[in-house]
Structures are given as structure tokens and as C-alpha cells.
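Student: model this:
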Amino acid sequence: MHHIVENQRNFFNTNTTKNLQFRLTQLDKLYSVLKNNEQALYDAIYKDFKKSEFDTYTSELALIFHDIKDAKRNIYKWARRKKVRTNLMNFPGKSYIIKEPLGVCLVIGAWNYPYQLSLSPVVAALAAGNTVILKPSELPAHSSKVMATLINKTFDPKILKVVEGGVPETTELLEQDFDKIFFTGSTRVGRIVYEAAAKNLTPVTLELGGKSPAFITKDCNLKITVKRLVWAKFLNAGQTCIAPDYVFVEKAIEQNFMEAIKAEIEKEQFAFENNNYVQIINDKNFERLEKMIVPDKVAYGGSTNAPERYIQPTILHKVTFNDPSMQEEIFGPILPVLSYTTLQEAIERSRQLPKPLSAYIFTGSKKNREEVLQQLSFGGGAVNDAVMHISNPKLPFGGVGHSGIGSYHGKAGFDGFSHKKSILHRATWLELPLKYFPHSASKLKWIKRLMKLQ
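Tutor: Model (predicted):
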């Protein structure tokens, strides 16, 4: 690991990556190797947890391709020196900010979207002019292997290298001195990464998770609300960091909501053979999720099949904060439904939990919308939709508090892998004597006057 990092550092120090055309070449190379090997990517991820070609393209590859195109289209603008105003105290002069790459970066991907959550940060890092070591999650072993095979045979390891492995390999990587670490995963592991980074004062972006709520008010468009909510929750069998984790529905429409959501799930016919559902990633997660299904709280679903790692889309009703499903992030196809009388009550109860990565409000009322957006702290979210905010590269994506540090996507990703170097450029044709010795009451008086004009 040390040898890989040092080779990348030596290459970075040649300043080759600061050339924008060089960066564009690397982005083109990444796009081509993924585009030319789409079928291999589809086959690998299906072997891991039966993810269909449709879902793999729409929720993974399409987003990566868009990130690459977005970076190529905007790289000159994002990298441009930014002029800023120079204050009177520094007259005559000019001021500007230079964006420069951080250096050697480590990207640790997540298992639930093994391509998108590994390669989108890589796109941002390469666009910003860094070298990158990618450590994909070992849980989807076939997906990890295909990324390693394709990338390592295409890229010079001094620029981009995939390192496979589990905890021992990740631990050894974290012992190295990086210029940036980008991690996507659980809050528990995020703490370990953060602690390791702190030893070298390495900046981090942590994309974590949390219990993301969805609030549903009586004045929502119930038909559209349920349609969008069911899609967002059961996409990837609920194994999505920004999936609605639980629902707060207004009591006035509680019964109508329950009937509508059951009907929508029936209509969608989630199943492996319909190519719109996936397996739980492994036995450990299957067993964890199965324990959350309390039989007397099941309003819909609840069936499981351990050998197939299948859990039927499940709705839990009349749930309390003491139930197993409310004790941790679910990360599976189980949706607890709670009710409320006033929206303020629901917001206050949600605030008892750590700040989530996302939150959603389904309402036709501006007052209700603003109540949630202003009072609840969360990473990002949507009004009258769920999950789809991740598809807009103009919106920085990231958490707050326990749900993460920093953000990426589009320009935010480029900035996250860049250092903003501030420069004051002074002219030499004029020099006021005010700051120099000897000090005097008169000089101080003039300095105070000038400060008031700033």
C-alpha cells in the first residue's frame, strides 16, 4: 500500500495532473472503459444481488456517465482563477483564488450502489486533478472484481488504481498518508475512517446515513405521493442511504394512506423475476432486517426467504420509537408508518433522532413545507418527491452531523477535491508608510479612518 501511495505522490509532484487536457483525457478513458464493458458490469452486479440491467443503468451507470459529461463540459469554468475584490488597505493590488488539486486521494466505496458510489467520487477527484486509489466494498465481490479488472488494465496505477480487499486491506490503506479521504458507508465505520484521517490531519468527506423521515400531510396529492414514495423506498430493496426510512402521516388521512400504499405495492409487483427488485446483500444484513419485522405490527408483507435473501416489501403500522425498526437505520425493504396530529409534533419527534442524510415532505401547503425545511436539520431532500434530488448535479449532495461531512456532485465534487489558494498580488508603484515603524498617533488615526472605508 505504501508503495502504491508513494508512486502516486511522485507522479502528482510532476504537476502533470494540473494540466486540464490531461484531466479530460482521464475522464474520456474512464467513460470509454465503462461504456465499452457495460454488459460485464451488468453481469457482475446481477451475480452479487440480482440487480437488473434496467436498475443498474438508471441508478448507477447513467449517473456516472452524466457526472463525467458534466465535468468535461464545465472543467475550464470550475478550474478558472476567481477574481475577488481587493480592500482599500491593500491598494494598489489585485486578489484572486486559485483552485489546485489536493494530491493523492483515497476513495472508499459502498456496497449498495457499488458502481455509482465508488466511481462518482473518482470522477470528481480526477476532474480536480488528483491521483486516486479506489477501494470498492468487498461485499458485492463480482462488482468489485470487474471494476478492478477494467480500471487496472486501462489506467496507469500512478494515476488511478483499484485495490480490492476487506478490513485488513482497508486498515492498511488508512495507515497511509493521503491528501484526501472520501468515504461512503455507515456512521460506525465513518468514525473509524475519521479517526484514522485525524492522525495525519487528512481532510475527509464522509457520506453516511441515518433515519430519513418522510412527512405526509392531509393536503398532499395522495396518488402521486404514494407512487413516488413506494418507488423511492423499495428501489434496490430499500438498500439506499437516502431512502425514506420511516413515514409520518397525518391522522386525518392515515387510513386512506395505508390503503393506497398497499395497493401501489401490489400494482408494482416487486420480484426478482420482474427485474425490479434485488436480494439483501448478505446473510448478516438479512438476519438484521428480519428481526425488525414485528408480526403484530405488519400491515403488509412480512414474508422472508433466507436461502434467496428475499424480504417482501413490508409496511409496519402503528409503530412507536421503541420498536426495533426505529432503533437504527433500516437499510432494507421495511417501512414503518407513524401518525401525527400536528406537523410540529412530528417534527419534534424526528428531532429526537440524529440529523438524517435526507428528509422529504409531501404537501400542497407552503406553510407545511417551510415548517419542515426551516425547523429540521438534514443533509438534503425533496418536496413532493423522494431520492430524486441525487440526480441533479447542481445540488451538492452530503450529510450533516451524524449523517456526514462535506458534499459532492457536480461543482461541489470538484471543489471538494480542490484547495482554494488565496493570492494577494500587490503593485510596487505606491507604498503607504502607515503600517511601518515608527508608530505614531497620527498613523493610527489614518488607519482607523481607512478601516471605516473598507
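Student: CA atoms for contacts and neighbours, from now on please.
Tutor: OK.
Student: what's near enough to touch the nearest residue to Asn275 once chain neighbours are set aside?
Tutor: Distances taken as C-alpha to C-alpha, 6 or more residues apart in numbering put Ser52 closest to Asn275, at 5.2 Å, once the chain neighbours are dropped. Ser52 makes contact with 42, 46, 275-278, according to C-alpha atoms under 8 Å, 6 or more residues apart in numbering.
Student: Sort out which of those are in strands and list them.
Tutor: Applying DSSP state E to the contacts of Ser52, no entry is found in strands.
Student: Gly185 and Gly109 touch, don't they?
Tutor: Yes: with contact defined as C-alpha atoms under 8 Å, Gly185 reaches Gly109; the gap is 7.4 Å.
Student: Show me which of the two is the more surrounded one.
Tutor: Comparing Gly185 with Gly109 by other C-alpha atoms under 10 Å, the one with more neighbours is Gly109, at 27 against 21.
Student: isn't Tyr408 right up against Asn392?
Tutor: No: here Tyr408 does not reach Asn392: they are 11.3 Å apart, not a contact under C-alpha under 8 Å.
Student: Which one's more surrounded, the two?
Tutor: More crowded of Tyr408 and Asn392, by other C-alpha under 10 Å: Tyr408, with 23 against 13.
Student: What strand or helix carries Leu335?
Tutor: strand 334-340 (DSSP states H and E).
Student: got a list of contacts for that strand?
Tutor: So strand 334-340 is contacted by 233, 238, 244-251, 254, 293, 313-320, 325-326, 346 (C-alpha under 8 Å, 6+ apart).
Student: Tell me which of those fall in strands.
Tutor: 246-250, 314-317.
Student: what ranges do the helices span in the stretch 301-450 of the chain?
Tutor: Along the stretch 301-450 of the chain, the segments classed as helices by DSSP state H, counting those that start in this stretch run 343-350, 366-375, 410-416, 441-452.
Student: quick one: contacts of stretch 188-198?
Tutor: Residues contacting stretch 188-198 (C-alpha under 8 Å, 6+ apart): 174-175, 181, 183-184, 203-204, 206, 208.
Student: To compare against the first, here's the next sequence to fold:
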Amino acid sequence: MEDQILEILALQKTALLRLSTSSAEERIAKLRKIESYLLLHKEELCDVMYQDFKKPASEVVIAEMLGVKREINHTIKHLKSWMKPASVSTPLMLLGTKGLVQYEAKGLCLIISPWNYPFNLSICPLVHAIAAGNAVILKPSELTPNTSSFIKKMISSLFDKSEVAVFEGDATVSTFLLEQKFDHIFFTGSPAIGKVVMAAAAKHLTSVTLELGGKSPAIVGPDVNVEEAAAKISWGKFLNNGQTCIAPDYLYVHEKNYFSFLQALEASVETFYGSNVAKSKDYARIVNRRHFDRIASLLEDAKEKGAQVLFGGITDADDCYISPTVLTNCTPDMRILQEEIFGPILPIMSFKDEFQITADIRSGDKPLALYVFSTNTEFNNYILNNTSSGTSVVNDCLIQFGHNELPFGGVNHSGIGKSGGHYGFVEFSNQKSVVIQRTNLLKNFYPPYSVKVRWMIDFVLKWL
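Tutor: Here you go, the predicted structure:
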């Protein structure tokens, strides 16, 4: 495997100039090939993702395929304009010059993708990298082996290895890849592994995009449609069995709506998945036994420290099944309020005023997402202005990931860099500044520094 990686790296390095100088039409043709393959092999992709963690076919289409297709179509529509050098205004001191921002490919890129949305979070960064004119090595997750094999087969059939190559395998493969010198690394995963990736990149001064996670709060204010908010939060939390980096991780509900919201939340879960969730065809499973054990231990720790199970709490280790679970009476000493849950358990706490909860949110690491539900604009603005997060949504969940015109990414602990649409193209590009000199007015400041020159320098200092 190591010899194969080194061989492909050498091959891709020889192709960098050809790729970086390729036209928009050539790059668009590559993206169209991905889209065509995706639509042609829809059923196969649904099958492999069900094999990996019983992901419902509808969720594969909505959360995996649709996201990739929309990203491809958006990129195709705008790529020609993105690739053009962007003109900038000229400062008075440099009159007679012209300034441009020229987008050039970063070069050799490594994409390390996660298991929770294994297709979407592999191919969307790849779309951006191809659009920017890079060569790519893609390392999909070993925790979803069937999907990873599908991705490798797809890429092998569509691309020459000098352009895009896929390497499967466990953490040892990722470790070896990270030891090599890349021009950019795009990693999606946990903050803990993100630190490892960043440390490895630092040895080569390689730029990174880290799409991480963290504890994303949701806040239900006093002025809200309780049933509608409950349905949206239930969908955002339990989609993909809670294994979503931007899922609501814990919830504050205003005391005015606390009990009615709990009732509405339980009703929405039954509406989505029926009275026996384990038999629902629309509910995925935890990806493997190790992650099941981790989430189950969070649940047991919370119960031992006084948390009450409002509904759910049913587990089946053999099936990696954890039912949609809501906990009340949660306290800060519980691990479930300290660690990212990444599963179908939702701790809920009541609050009286927004001042305390924003202070609580600020006391922790900055989350990837923050959700606020209220029809009161003043309340919403207070929450947004007094917290920091990578993304925020008012009166819904998860939808920011599908907005092609907005940057997606975290802040500090929850991530570095942005992706999505034009921001993804820029992330895989070097924004090279170009100044074209047409009239050299600066010659008036050349030495010797006569009285006249010194007067001009003082004038510039004062007025420009």
C-alpha cells in the first residue's frame, strides 16, 4: 500500500501543471461524469449504505445524493465566473496600476472523509477540488467499508490516477498519507483527530480545512410555535440516528413552553417512526459496536447522576440500536453535557432568561452550529449577537448545509476554513494577488530624498 501511495503521488505531481491550467469546460466535464455515475448507480449506493448502518434509502437520496448533485450543478453554473481574475479597486497611492485576484490551484490535495455521511462528505470536497484544478487523493472511512468500496469503484472508472485516486484502509493508511507533503488537506471528523491532522500538516506548512463538530445548542424561546419547533428539532436530531455533526446536541426550552414542548417532541417522534421505532424502516443504526458502547455509556452515566428518561432509552447492542431518547433533569457534571453525543440522545433543560444561557454557551468551546426558535426578532438577535458559532439557523435545523451561497464551517474547536459553493472553490485555491503597473508615479519618491521628495512623503503620510 505504501509503495502504491508513493507511486500515485509521484504520478499526480507530474500532472499538476496540466490540471491547474485546464479550462472551465474540462473541469465541468469531469463534474458531469460524477453526476451521471451517481444517477446511474442510485440503487447500488442505497444498498451499500444500508449494509453499512441500515441507512434508509430516502435519507441516502436526501442527505447524500441530493447534496452532491446540487453542489455539482451549482459549481457548473458558476465555475467560469469563479475562475476569472477578480478586479479590485486601486488605492490612491498606486494610481496607474491595476489590481487583480487570480485563483490558481493549490496543487496536490488530500481529502480524508468521515463515516456518518460517507458519500456526501467525500464527494462534495472532491467537487470543489476538481473545480479549482487540483490533483486529489481521497481517503474514505474504513468504518463504512461498503460505501468506501463504492466510492473507489466510481472514482477508478471515471478518473485517471494522475488526477484522482482513492485509498481505502484503516488509520495506518491515513497516518502514512499525513506523513507525505501535500499542498492542502481537507479533513472532516472529530476535533480530537483534527488536532492530529493539523499537527501533521504543520510539519510541511500545509494549509488545512478542518470540518469538525462539537456541542451544538438549540434554544426554544418563549414566543414560538411549539409543535412546529418540536418537529423540526426532532428531524434534525434523529436523522441518521443523530450521527450528524450539525445536529442539535442539547436543548434549552423556555419555562413557559417546557412541558408543552416535551409533549410535542414525543408526539413528533411517534409520527416519524411509529410506536415501535426498532421496526421502522426510516431509522438508521449506530455505525458500529464501539460507537454504540460510547453513546450507551453516556446514557448510563447521566441516569446514574439523576437524569430522567422522558421517553426512549431503549438499547440493543447486537443491532447497534439506540431509540430516540430525551433526557430531563440534566446537570453539568454529566458526561452527556460535556462530550459531543453524536447519537440519538437529546438532553433538555428549561431556562427563564436568555442572559444565563448565552453565558453558559460562551463558557464552552465554540460550536459548529447554533439553532434558535422564536418569532421574537429581538430575542433571536440577542442570542445570535451574544454567542459565537460556525453556523446559525433561526427557526429550523440542518438547512444551512444545503445553502450554496453561504460558507459552511466551524470556528476554532469546531473547525478551520469554509466549504460549500464558491467558498469551497476558494478553499482549494490560492488567491494570488497580481498588480499590473502601467504608470509609475512612485518614481517621484525615489532617492535622493530632496526637500521636495520629503515634502511629498509628509503630505502622503498626512492625507493618504
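Student: Farthest pair within the contacts of stretch 188-198 of structure 1?
Tutor: For those, the farthest-apart pair by C-alpha to C-alpha is Glu175 and Leu208; their separation is 21.1 Å.
Student: Among the two, which residue is more densely surrounded?
Tutor: Leu208 (27 against 14).
Student: Could you report the distance from the aligned residue in structure 2 for that one to Glu227 of structure 2?
Tutor: Using TM-score structural alignment, the equivalent of Leu208 of structure 1 in structure 2 is Leu212. Here the criterion is C-alpha to C-alpha, to the nearest Å. By it, Leu212 of structure 2 lies 31 Å from Glu227 of structure 2.
Student: Ser450 of structure 2 now?
Tutor: Ser450 of structure 2 is 78 Å from Glu227 of structure 2, by C-alpha to C-alpha.
Student: re the thing from before, alignment lookup: the residue nearest to Asn275 of structure 1 to structure 2.
Tutor: Using TM-score structural alignment, Ser52 of structure 1 pairs with Pro56 in structure 2.
Student: about what we covered before: what's the closest of the helices of the stretch 301-450 of structure 1 to Ile261 of structure 1?
Tutor: helix 343-350 (20.0 Å).
Student: according to the alignment, the closest one goes to what range in structure 2?
Tutor: Using TM-score structural alignment, helix 343-350 of structure 1 pairs with 354-361 in structure 2.
Student: With stretch 133-141 of structure 1 instead?
Tutor: Residue span in structure 2 matched to stretch 133-141 of structure 1, by TM-score structural alignment: 137-145.
Student: which residues are contacting the matching stretch?
Tutor: By C-alpha under 8 Å, 6+ apart, stretch 137-145 of structure 2 touches 49, 52-53, 109-115, 118, 122, 148, 151, 164-170, 174, 287-288.
Student: Next, check those residues against the strands and list the overlap.
Tutor: Using DSSP E, those in strands are 109-112, 164-166.
Student: and the two most separated of these?
Tutor: That would be Ile112 and Val164, which, of those, are the farthest apart (C-alpha to C-alpha) at 13.2 Å.
Student: residue in structure 1 matching Ser113 of structure 2?
Tutor: Match for Ser113 of structure 2 (TM-score structural alignment): Gly109.
Student: same question but for Leu40 of structure 2, I mixed them up
Tutor: So, by TM-score structural alignment, Leu40 of structure 2 is matched to Asn36.
Student: list the contacts for that match?
Tutor: Contacts of Asn36 of structure 1 by C-alpha under 8 Å, 6+ apart: none found.
Student: aligned partner of Val326 of structure 2 in structure 1?
Tutor: Val326 of structure 2 maps onto Ile315 in structure 1, by TM-score structural alignment.
Student: you'd agree its match is up against Val298?
Tutor: Yes: Ile315 of structure 1 lies in contact with Val298 (C-alpha under 8 Å); the separation is 6.0 Å.
Student: Have a look at these two and say which one is more surrounded.
Tutor: Ile315 (22 against 18).
Student: Strands along the stretch 151-300 of structure 1, start to end?
Tutor: 160-162, 180-184, 204-207, 213-216, 246-250, 298-300 (DSSP state E, counting those that start in this stretch).
Student: can I get the ones you listed in a markdown table with distance to Ala79 of structure 1?
Tutor: Formatted as a markdown table, the strands of the stretch 151-300 of structure 1 follow (distance: least, C-alpha to C-alpha, whole Å):
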| stretch | distance to Ala79 of structure 1 |
| --- | --- |
| strand 160-162 | 21 |
| strand 180-184 | 18 |
| strand 204-207 | 20 |
| strand 213-216 | 37 |
| strand 246-250 | 41 |
| strand 298-300 | 52 |
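Student: looking at those strands, which is closest to Thr342 of structure 1?
Tutor: strand 246-250 (7.4 Å).
Student: What's the local residue count around the aligned partner of Lys158 of structure 1 in structure 2?
Tutor: In structure 2, the residue matched to Lys158 of structure 1 (TM-score structural alignment) is Ser162. Using other C-alpha under 10 Å, the number of residues around Ser162 of structure 2 comes to 20.
Student: Identify the spatial nearest neighbour of Ser162 of structure 2, chain neighbours not counted.
Tutor: Gln12 (4.3 Å).
Student: swap in Ser389 of structure 2?
Tutor: Using C-alpha to C-alpha, 6+ apart, the closest residue to Ser389 of structure 2 is Pro367 (5.0 Å).
Student: close enough to count as contact, the one you found and Gly409?
Tutor: No: counting by C-alpha under 8 Å, Pro367 of structure 2 stays clear of Gly409, with 10.1 Å between them.
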